[in-house]
Structures are given as C-alpha cells and as structure tokens.
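Trainee: how would this look folded up:
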Amino acid sequence: MNTRRHFIKNAMSLGGLLLGGAFMISSCGDGKKPATEEKKPTDCKDLSGVSPEEIEKRKRLGYVEKSPIPDSKCGNCKLYLPPGKDEHCGSCSLFKGPVEVEGYCTYYAPLTEAE
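Mentor: Below you'll find the predicted structure:
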C-alpha cells in the first residue's frame, strides 16, 4: 500500500536525480569558453566600446590625452596599466577605455623612486 509518506519520499528522490542529472549535463564540455573577438582599439582616441557612463567618468576625472604638466603623465602614474601584448593603448584603474601614455587626469598619483 502506497502511503503519502512513501509518495513524498519517491517524489523527492526523483527530483534530486533530475536536478543532479541536469547539473552533470550542464558541466559537460572542455571548460573553455567560446572564442569571442574582442575589439581592441588601434587608436587610443577610439571610445566606441566604452559606455556613456564611463565616458562621463573620464570627463569628471579630467582625463586629457596630452598632459598639461610635463612630468605628470599617465605613463608615470601608479594608476596606469600599460598595454598588453599586441595592444596599442594602456588603461587606467579608475575608468574603462583606452589611455594615452602621455595623458593626464586630476587623480594623477606619481610613482615613487622605490617602485
């Protein structure tokens, strides 16, 4: 005789099996994400892949492509991230988008001699 308790136990077991099977199927594959072509700017003025919010942030931080202060440039700032292999432009830890090595913003933080 099937009881309510027996029915609930079987239903829970079947649900667990289905959930476990779905998890195993979803984890199949070689672990690699599909290759996507990320457009890397060849010109540091190209902001086509940058959101309007990030462009506004660049403006608020006073970013300019050519520093008005000769010794204060993005290239010698702690926040500057140099370009990677096969990249033309650096970047900044404060905002997204390409950054000129000769650029400048109001949050310039000079590298010290020890670095």
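Trainee: every contact and neighbour count from this point should use C-alpha atoms.
Mentor: Will do.
Trainee: for this protein, what's the longest helix?
Mentor: Ranked by residue count, the top helix of the chain under DSSP state H comes out as helix 4-26.
Trainee: next up, for comparison:
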Amino acid sequence: MSTPVKDNELFEKEPIPRAYMTLAIPIVLSMMVTLVYNTVDTYFIAHTGNTSMLASDGYPFFEPTLDQSERALAELKASDPHLISRFPTTKGFEPGLDSFDDRAYLRFTV
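Mentor: Prediction:
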C-alpha cells in the first residue's frame, strides 16, 4: 500500500500520471454516484403519476399552480430571507431580487 501524499508533494514531486489519477479518480467516482442517483430518482418520480414534478427549477416548493408556487416563494422570502432555517441553501435572497435562483414553471400531464 502506498504512503499518503502530504500537502504540495503531489504537485511538486510525484509523476504527472500519479498526480492526475490521484485527483481524477475521486471526481469520476463522484460523478458516477451522482449519475446513478439522478437516474434512480427520475425513475421513481416518473412513477408517482405526477410527471410535472420533473419540470421545476428555482422554486423551493413545487405547488399545483404557478400562483401557488409564487405565493410559497414569497412566504419563504418573508419568513427566512437568508434561507438558513426553513429551506437551507447555499445562498439566500439577494437585495432587489425576487428569487434566490432562476425560475421556470412548466406543468404538463401525460
């Protein structure tokens, strides 16, 4: 078993192929796990009978209508503008913006 590489030794002393693989393998494994998770998630969501759940971006709560989704977003903005308690995310509402992310609402029934 090889010894762990310390601090900058990976970039300064190790051969390029070893340094590359040391960095690349965890990234590739992470991407593979994400791919499997997203595929399984899509499969089970598609079998809920409510395929409209697949078409939401930027709304923290997917409601039956656009108006209800906008109201839920406004309520979240009023009650937790920094998004640290009710809907924890990496960024809160910015001053002067209506949302913390881009939004799209598409509802369809199959």
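Trainee: tm score of chain vs chain?
Mentor: Overlay of the two chains. TM-score (TM-score structural alignment, normalised by the length of structure 2): 0.25; 34 aligned residues with a C-alpha RMSD of 2.9 Å.
Trainee: just to revisit the earlier point, could you point out the helix or strand that follows the longest helix of structure 1?
Mentor: The first helix or strand that comes after helix 4-26 of structure 1 along the chain, using DSSP states H and E, is helix 52-60.
Trainee: which parts of the helix or strand harbouring E70 of structure 2 are buried?
Mentor: Using DSSP H and E, E70 of structure 2 falls within helix 66-79. Using 16 or more other C-alpha atoms under 10 Å as the test for burial, helix 66-79 of structure 2 gives S69, E70, A72, L73, L76, K77.
Trainee: those into JSON lines, with extra columns for distance to S56 of structure 2?
Mentor: Converted to JSON lines, these look like this (distance: C-alpha to C-alpha, whole Å):
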{"residue": "S69", "distance to S56 of structure 2": "10"}
{"residue": "E70", "distance to S56 of structure 2": "12"}
{"residue": "A72", "distance to S56 of structure 2": "14"}
{"residue": "L73", "distance to S56 of structure 2": "13"}
{"residue": "L76", "distance to S56 of structure 2": "17"}
{"residue": "K77", "distance to S56 of structure 2": "18"}
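Trainee: how about those, which pair is most distant?
Mentor: Spanning the widest gap among the buried residues of helix 66-79 of structure 2 are S69 and K77, at 12.3 Å by C-alpha to C-alpha.
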